[in-house]
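Generate a structure from the sequence data that follows.
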Amino acid sequence: MEYLIQPWPWYISGPLIAIVMFTLIYFGKTFGMSSNLRTFCAIGGAGKKTEFFDFDWKAQRWNLIVVLGAVIGGFIAHFLLSAPVAIDLNPKTVSDLSQLGFKNAGDALLPPELYSWDALLSFKGLAILIVGGFLVGFGTRYAGGCTSGHAITGLSNLQLPSLIAVVGFFLGGLVMIHLLFPLIFS
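This next block holds a predicted model:
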């Protein structure tokens, strides 16, 4: 099978994202993935227990297509458009990751120390998944949306709360990778 080794250049993917955003704005819609979890909970009947989930989820059916597209797009990207090549990491990054226990840093996009069934089914893997899932869920509700919603839709609409949220997302990522990540994996 022939692989497309290079990702789409910015001058193709950027305008495509802009076209999608202009289309959504034109039709009065917003983009974001975290709102789909609320829709799935409403479909499952959570509105009978909690008022937050009691809304007309059928009005959000179009957004469920976004989830389906993300799943199909991820499948296509992984199995048809990805080349199994090493990642060109900075030697200092490889050294730092090796000290944290990542044996083959840069050999694969997803390191098996984090992304494998063995890692997931370990106590540390399950703890990271549960705590991380809780923090992401809490964070998206507290911030009024997820990274994609704020960074793409909110910034496209020039919303100050989205700018503040995106700055917070980046600061949180820096804290995680520089302070918490070494504690978890050392």
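
For the rest of this, base every contact and every neighbour count on C-alpha atoms.
Will do.

Tally up the residues packed near Cys41, please.
Look at Cys41: counted by other C-alpha atoms under 10 Å, it has 15 neighbours.

Which residue comes closest to it once chain neighbours are left out?
Computed as C-alpha to C-alpha, 6 or more residues apart in numbering, the closest residue to Cys41 that is not its neighbour in sequence is Phe53, at 6.7 Å.

Report the contact partners of the one you found.
Listed by C-alpha atoms under 8 Å, 6 or more residues apart in numbering, the contact set of Phe53 reads 38-39, 41-42, 46-47.

Second input sequence below; structure requested for side-by-side comparison:
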Amino acid sequence: MLEAIKQPWPWYVAGPVIAFVMFALIYFGNSFGLSANFRNICSVFGAGKSCDFFAFDWRKQLWNLVFLAGTVLGGFVASQFLMSDTSVAISEATVADLKALGINNPGNGFVPADLFSFESLLSLKGVVFFVVGGFLVGFGTRYAGGCTSGHAISGLSDLQPASLVAVIGFFIGGLLMTHLLLPHLLTL
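Just a heads-up that it's a prediction; the model follows:
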């Protein structure tokens, strides 16, 4: 029984569930996106007293905060109790490409330990990946008016042209990063 739980849901179950959630959000006048929770959390802690951007009724977004908490809790439960193996099934060609870029043991975990660890945080590479990369993600999310989940799932479901442009931009940015910038950043 527990082994059946450890398998991913098939597309014909997960897809309709996502569609149902999106239709429910549209029906109730809400939109999905995790980056909005940064604004909600800042508002909860009183940032609206010093900045008008955070001055709004965060209680109307309580459902989104609950969703965020459920995402974190669900990730913890899944990783601690439902996963017997943390290796990631990636193709041999991808493994060879990653090894050629200097990444050790690609596929042995969700993220490469030599890039995403406390030891690497204290290196130039770690500062670039965590600090500079984090700033760029935060800036890009704010500049684009939402995150990838908000635009790709909710915005496209609402048929918003701005979300289509944003999603196309996300893919172009990801391709440029992967093929042009990442090889150079890994040599730092």
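
Work out the TM-score between the chains.
In this superposition the chains share a TM-score of 0.91, using TM-score structural alignment, normalised by the length of structure 1; 186 aligned residues with a C-alpha RMSD of 1.8 Å.

Return the members of the contacts of Phe53 of structure 1 classed as buried.
38-39, 42, 46-47 (16 or more other C-alpha atoms under 10 Å).

ok, of the contacts of Phe53 of structure 1, which one's closest to Ala143 of structure 1?
Nearest to Ala143 of structure 1 among the contacts of Phe53 of structure 1, counting by C-alpha to C-alpha, is Arg38 at 14.8 Å.

Skipping adjacent residues, who's closest to that closest one in space?
Phe53 (6.4 Å).

Give me the distance between the one you found and Gln6 of structure 1.
Here the criterion is C-alpha to C-alpha, to the nearest Å. By it, Phe53 of structure 1 lies 42 Å from Gln6 of structure 1.

Over to Leu179 of structure 1?
On the measure of C-alpha to C-alpha, Leu179 of structure 1 and Gln6 of structure 1 end up 33 Å apart.

now Gly132 of structure 1
31 Å.

These two: who's more crowded?
More crowded of Gly132 of structure 1 and Gln6, by other C-alpha under 10 Å: Gly132, with 12 against 9.

ok, that one to Arg38 of structure 1 distance?
Taking C-alpha to C-alpha as the measure, Gly132 of structure 1 falls 18 Å from Arg38 of structure 1.

How about Ser156 of structure 1?
23 Å.

hey, which helix is longest across structure 1?
Identified as the longest helix of structure 1 according to DSSP state H is helix 123-143.

Contacts for the helix or strand just after that one, please.
Next helix or strand after helix 123-143 of structure 1 toward the C-terminus (DSSP states H and E): helix 147-148. Here helix 147-148 of structure 1 makes contact (C-alpha under 8 Å, 6+ apart) with 31-33, 166, 169.

Find the nearest non-adjacent residue to the counterpart of Ser156 of structure 1 in structure 2, please.
Counting by TM-score structural alignment, Ser156 of structure 1 corresponds to Ser157 in structure 2. Sequence neighbours aside, Met22 is the residue nearest to Ser157 of structure 2 in space, at 7.1 Å (criterion: C-alpha to C-alpha, 6+ apart).

so which strand or helix has that neighbour?
With DSSP H and E as criterion, Met22 of structure 2 is part of helix 11-27.

Sort out which residues of that helix are buried, please.
Quick answer for helix 11-27 of structure 2 (16+ other C-alpha under 10 Å): 22-23.
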